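S.K.: just the structure for this:
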Amino acid sequence: MPSAADGLARVDAWFVEQGWTPAPFQRRAWAAFRQGRSGLIHSPTGSGKSLAAWLGPVSRALESDDGQAGLRVLWITPLRALAADTAENLRAALDGVGLDWKVETRTGDTGAAARARQRRRLPEALITTPESLSLLLSYKQAADRFRHLNAVIVDEWHELLGSKRGVQLELCLAWLRARRPGLPVWGLSATLGNLDEALAVLLGPHADAGERIAGDSAKTLTVRGLCPERLDRFPWAGHLGLSQLQPVIDYLEQGRSALLFTNTRSQAELWFEALAKNKLEWITEIGLHHGSIDRPLRQKLEQGLREGAFRCVVCTSSLDLGVDFSPVDRVVQVGSPKGVARLMQRAGRSGHRPGADSEILCVPSHAFELVEIAAARRAWAAGRVEARRPLTLCLDVLVQHLVTLAVGDGFEPGAALAEARATHAFAALTDEQFQWCLDFITRGGPVLEHYPQFQRVVEEGGRYRVTDQGLARRHRMSVGTITSDYQMRVKFLRGPGLGTIEESFIARLKPGDTFLFSGRALELVKVRDMIAYVRAAKGRRSLVPRWQGGRLPLSTELADTVLEILEEVAGGDYRDPEVQAIRSILEIQLDQSALPSRHRLLIERSRSREGTHLFLFPFAGRLAHEGLAALLAWRLGQRLPATFSISVNDYGLELLTASALPALTDADWRALLSPERLVEDVLAALNASELARRRFRDIARISGLVFQGYPGKGKTGKQLQASSGLLYDTLDRYDPGHRLLDQARREVLESQLELGRLRAVLERVADQTLCLTEPERFTPLAFPLWVERLRNRLSTESWRDRVARMTERLEKHADRRAGGG
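M.R.: Below you'll find the model as predicted:
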């Protein structure tokens, strides 16, 4: 009989063969798993977390493998794109230590034959997503497939935490624990600000016995801002980016390989096109990678990265996580990262191996982003990293999970309730709420009980099942919680598919219009059955799709550090090189008005031919500012006969009225910015019913109230909105207390308008000094808000011409003030 040390000895021997030495944190993780513990391993990208988790169960299996087939380790990944890379890495370790396990993937990309084979018999190690794991629970004898399961590993846990996908996984883990008591569950996370909470959510009622294992040392990270030689003193968002193309090319030429990250797919398309046009000799050595490009094209590029075939790949968050390839020499971030964790995740793609240093060059898309870059470096050094807050009581996800179990072997309500309450998400679930869920899936509730399609589950002898196989097939096709603007396939008229674009963008085009996608200029030929057919376009200016996922708000940690820097600047301290680079801009802001800080809210009042402009700069992020702007406009409208136009960005907001507006005192502003009656006034200020109706579309899909359609026959976004909108209106009229309606309203406030952050802003204002100024012209902080409103209202040519004229006037005014004129 092998000794208990034999498995680890084999692991050590393999490390020696590779020229590696196990890190202390890896040894701690192996020992903890072998003791039957669960926990969270957190360490920077590229430090060896995967092997820290994987080799615990592998070392144990080397000693005690009973030779029986069956699933032993379940590996959960947030992105199906990561599954193949993860499988390759796990197989390499198995080959190295000599363990004869099969490693397979099961995701939306897995073929029908492989899925059918896995339903009969799972491999020893399965890499899957939360959605595919949920689907496995929907087949008969699901519990039998997991009877040998010894470990669950959740990769990139921070990417699931705080989302409905994380809630879905919590429910699946509770189901597994109920059938495998004491099942070890381990999460892997890189950068996260609420590690204790992350551990508690992952382990549920067993969190107290969980173990947090940190990497042994913080990675050395260099964050540099690209400071342009010349900056406009009145900057606006997006103006600066591509003007710095040549310095970026110079930086890329210093290395052999690079990743150039952008925050949006639109930016990625533009930067890829610019590099291709300016470096024709690189044409076969540059690539484009984002989530809307067809999977085969992305796989081809990922393989090229592994083989070192690319000098530069322009990408979005699609390459943030785990896709494994040789470390790149250069990482470039275009635009502010908007969050500390995001910047560090991307920076870690350089030097992506234990002990290696990382560097990232940040390219501002407008001048003030240089301050954000300096703030990100400071926040990282101080350990201020964003938290991901978990969700609770998402009844649409619970309803879907219950129907999933009913489609499989069925469930007993007492056991299902206990499993739900064993999660963080539903620990506070009441008997009444659970009974409502049962009533919803069996009858459709009091309003929909007369429609057979809503009576999905039947109760037989105390067990709840789905007996209609047609309903079962429809449900399996709808499992999952990922929602977005509805997607339309893009395909050459005669040729392969290219990827997906949001339906709302294609709806604005007519045949003959051109757009930039997948690195190509394309002409729209026709739209049929949710497919946009295209051909290569020649010589015309192309539109760039704008995806809804591109609106990243400035994080609280980064915003507070920016305010800290501006406070120093007001005292004459320009210590950061990026801040020094925009000194002239900051000095104009100080000369004409003031700078905001953590202790001072800046409010500017200006006059123009358009009317009276009110600018506020809370630095609370775009989403919170949208809610605050609507709130202030409504509260002002209760006092004065005026209507307002609104503009927001991450730094502040603008309210414009053509009406004569009297000057507001400090006391007036205190009342307008009071947190009292916040929810009531926000709901009154916004078309909350329409916002909730649109939110309800996703909730209705997740809960099974509407069906998205069969493959190739999917409903359009308009059809789904109409279906869910009709349901919303019906329920709102006849069952106004419907729990999914309440959830839609709550999600609008909490997620879409960041009510919690808005409340925190107003509570902070109560302790701040209000700095009321009346500059003669728009200041450098106010000007981008004016441009943003103009851009949303006028055509490209019109607003660019007006911006140019206004910039010229402001520059002349600044010169006169500087000269004392």
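
S.K.: contacts and neighbour counts: CA atoms only from here.
M.R.: Fine.

S.K.: how far off centre is the longest helix anywhere in the chain?
M.R.: Of all the elements of type helix in the chain, the one with the most residues (DSSP state H) is helix 796-818. Here helix 796-818 is found 36 Å from its chain centre; the criterion is C-alpha atoms, centre = their mean, to the nearest Å.

S.K.: also this sequence, please, to line up against the first:
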Amino acid sequence: MRARQQVVSWFEQKDWKPFRFQRQAWNAYLDGQSGLIHATTGTGKTYAAWMGAIIEALAERSQTPPIATSETKVKKRTSTRRKTGPRLRVLWLTPLRALAADTLNALQAPVQDLGLPWTIETRTSDTSASTRARQRKTLPTALITTPESLSLQLTHADAADQFSDLRLVIVDEWHELLSTKRGVQTELGLARLRRWHPNLRTWGLSATLGNIDQAMRYLLGGDGNENSCPDSVPVSSVGGHGVLIEGARRKRFVVDSMIPKSIERFPWAGHMGMRQADAVVKQLDHVQSSLVFTNTRSQTEAWYQEILKRRPEWAGQVALHHGSLDRKTRSWVEDGLREGKLKCVVCTSSLDLGVDFSPVERVFQVGSPKGVARLLQRAGRSGHAPGQNSCVTCIPTHALQLIELAAARDAISQRSLEGRQPVACPLDLLAQHAVTIAVGGGFRPDDLFDEVRQTKSYQSLTRQEWNWVLEFITTGGEALRAYPDYSKVRIDDEGLYRVDDRRISLRHRLSVGTIVSDASLTVQFLKGPKLGTIEESFLSKINPGDQFIFAGRQVELVFVRDSKVWVRRAKKLGNVRIPRWMGGRMPLSSQLATAVRQKLDEAANDEFLGPEMLALKPLLRIQEKWSYIPRLGELLIERTKSRQGHHLFFYPFAGRLVHEGLAALVAYRLSRQVPITFTISVNDYGFELFSPTRALLDQVITTQLFRTEGVVEDIEACMNAAEMGKRQFREVAHIAGLVFPGYPGNRKSAHQLQASTGLLYDVFTNYDPDNLLLKQAQQEVLELQLEQTRLMSTLHALQSSLVILRDIPRFSPLGFPLMVDRLRQRISSEKLSDRIRRMQESLEKAAGPV
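M.R.: The predicted structure follows:
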């Protein structure tokens, strides 16, 4: 009891009071339970998970000495960072490097104030080589690290000894990991730790998640039967071996929109909302500290420049933050936010998660957040303390996004949050993990099979698949057994699978992980610091002397040498480019898409609720007058003819990725009726099929276009499935260890890696067509690039929808942005903007005054 009171007293010294859910988490931990804490951002999840271990340590001290005096505390705070303490007891896993430093500060405060002789450190890719070398000998009492670093720890033969005193694993931001291979990597690491410690307590922290029960099952593994607790009360629910604790829901989110003074009735996407920059800067004038979120790194660079262009006197008070910046730059920005020295930081998802920047008063979201949970997560960066409101202002980049912003606010009020679907049985990662354990001392096949099947992701793993993985890591498989480089693991005389070759061990450690991106090169001044990294694909499009903007600076390319891009400050300002990074297009989530349909249904019934919908009333009036506003349960198809040809517009409102597959499928099925060629464009609301001749739509629309039979076969026939599979195979091959990206400072180029994986893909296709990695790549194409599950659900919905076919004399407000997206594929940006302006003027003239 005294230990608990010490912790409560520490809260009181901070003018805090422990929430009920925090006390429940401490009690559950002390009772030997594992579970998941689901609480709104900024309500105290960190201390809910952490203080149970602190109470346990305080209680274990024999004849616990009194709490350190203030004089003693000062001495502790000013002592050297590294001190002798108990061996590793707590492992804290975090998905982002930016979270590690912030978490370290939060965890250290009660440890120091309560006089515990614990050491707490971080270990990420940003950790110095000297610190990593020291940690190889002795781990701190609490280690904050990433899933990749945990896997690296498991490659050492003494890993079991290093983790011998481990009692608790905390997985932060579990919702962020759940639907990725990094989440599966976490599951595999936890399974190994539980093998050594069957009573290991595991706690996850999560916010803004719809499928919280499933999330807990995947975190805890095994065969637990967890139950969620009622939404109305923040109490815990104990299942077979899991406790789900709902946090106090006192957090209030204030969501508003920055509505433009004039609304384009024929909007188009692509200009990144810069017309709103003046209004944004005026709002920033009245805020002490703020975050401006964008959806891509390119937008971050562009908005940073726009803000400084309008307020040059803010130089030094405005910064930018994204994952490609140099570590020192990112750390400087994070420290500046914590200390309240920065007025504004333009950022991407690199600051999405639970980083505590208490001075931040307000958050701005540029463009649609594309998901309800993502908007809540970003809003939570402001008012990041119990009892404070989180405020976010959304900045539409084109008029139709106002519907999404109004829909997002409705979904938040109804707590309709997206779930994150786990990844099922990725064999590329399983092969990597098996080599990891083989490097770390070896394994027996039956033992590791049983261990791996304790994870939810591999619960369906068959003996046949496991035997295939064993064959793959020992011989390279059917097609590669003649090449020694692919025989990584050997079987010793006792039947133990081991890696004895030091070269193989080194290369494997350098390749551990699931994050695969385009090859990147370091950008560095000729005389000055590193700026960060850019992808090789962008670099291939520029020449020495060309200028580009990166890390908020306008630089000139001098030369590329030794895997580095050497630049200097641009003296003569001219035409500049902004680097493009892969993976910038996020589709509309299913929850937000449903909410958008609801807002349109209201508008069709002449209900324009909220400022966003009122602002869109003139646009939607034109849509209704010239075409139709689709209601719930309806599919609108528009048909029109222009001087260029014939246009078909479909509006399923299912998100960009689904529409890419659906457009190709519909085009293919139409072309099988009468030979015809289509050009396709898509966005989150629908897709356009453009053709030189009129498509015979009426005859087949009700029976053929949306049937679910033969969907996979038709998609493979109508899309370049082989090329898409080959691209996806690059990631699979990298994770499985089929290709080696190179040593630090001597990384292979993107062209070299593409050539290697392309050759392997062709070899497997021709000589080992049943290769399971090939099949995995093909399945990932369908699920990741086309969202097959959601595509099938959309087809089922369309089969029962009432089809509204409208022949219209000209482009409607919903169809105009789709037509522009198609034009963008073949017209330069300068000519495109001029042409769009002329078309808008013509349509506005036809529409008449507002």
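
S.K.: for the stretch 201-350 of structure 1, just list every one of the helices.
M.R.: Secondary structure of the stretch 201-350 of structure 1 (DSSP state H, counting those that start in this stretch): helices located at 245-252, 265-278, 295-306, 340-347.

S.K.: can you say which of those is packed in most?
M.R.: helix 340-347 (a mean of 24; mean count of other C-alpha atoms under 10 Å).

S.K.: what's the mean gap between it and the aligned bit of structure 2?
M.R.: Here the mean offset of helix 340-347 of structure 1 against structure 2 after fitting is 0.5 Å, by mean C-alpha distance after the TM-score superposition for structure 1.

S.K.: in structure 2, which residues correspond to that helix?
M.R.: Taken onto structure 2 by TM-score structural alignment, helix 340-347 of structure 1 occupies residues 372-379 there.

S.K.: what's around the alignment partner in structure 1 of residue 681 of structure 2, how many residues?
M.R.: In structure 1, the residue paired with residue 681 of structure 2 is residue 647, using TM-score structural alignment. Residue 647 of structure 1: 24 surrounding residues under other C-alpha atoms under 10 Å.

S.K.: quick check, residue 647 of structure 1 in contact with residue 657.
M.R.: No - using C-alpha atoms under 8 Å, residue 647 of structure 1 is not in contact with residue 657, being 11.9 Å away.

S.K.: on that earlier part again, just put the helices of the stretch 201-350 of structure 1 in a markdown table and tack on distance to residue 755 of structure 1.
M.R.: Converted to a markdown table, those look like this (distance: least, C-alpha to C-alpha, whole Å):
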| stretch | distance to residue 755 of structure 1 |
| --- | --- |
| helix 245-252 | 39 |
| helix 265-278 | 28 |
| helix 295-306 | 37 |
| helix 340-347 | 22 |
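
S.K.: which of these sits closest to residue 36 of structure 1?
M.R.: helix 340-347 (30.3 Å; C-alpha to C-alpha).

S.K.: and that closest one, what does it pack onto?
M.R.: With contacts defined as 3 or more C-alpha pairs under 8 Å, 6 or more residues apart in numbering; DSSP states H and E, helix 340-347 of structure 1 has these neighbours: strand 330-334, strand 358-363, helix 369-381.

S.K.: got the contact list for residue 73 of structure 1?
M.R.: Residues counted as contacts of residue 73 of structure 1 (C-alpha atoms under 8 Å, 6 or more residues apart in numbering) are 57, 124, 125, 126, 149, 150, 151, 152, 153.

S.K.: show me how to select, in ChimeraX, the buried members of the residues you listed.
M.R.: Buried members of the contacts of residue 73 of structure 1, defined by 16 or more other C-alpha atoms under 10 Å, are picked up in ChimeraX with:
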select :57,124,125,126,149,150,151,152,153
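
S.K.: just the ones in helices from the contacts of residue 73 of structure 1, please.
M.R.: Those of the contacts of residue 73 of structure 1 lying in helices (DSSP H): residue 57.

S.K.: going along the chain, name the helices of the stretch 1-150 of structure 1.
M.R.: Counting by DSSP H, counting those that start in this stretch, the helices of the stretch 1-150 of structure 1 are 6-18, 24-34, 49-64, 83-97, 112-120, 130-136, 142-145.
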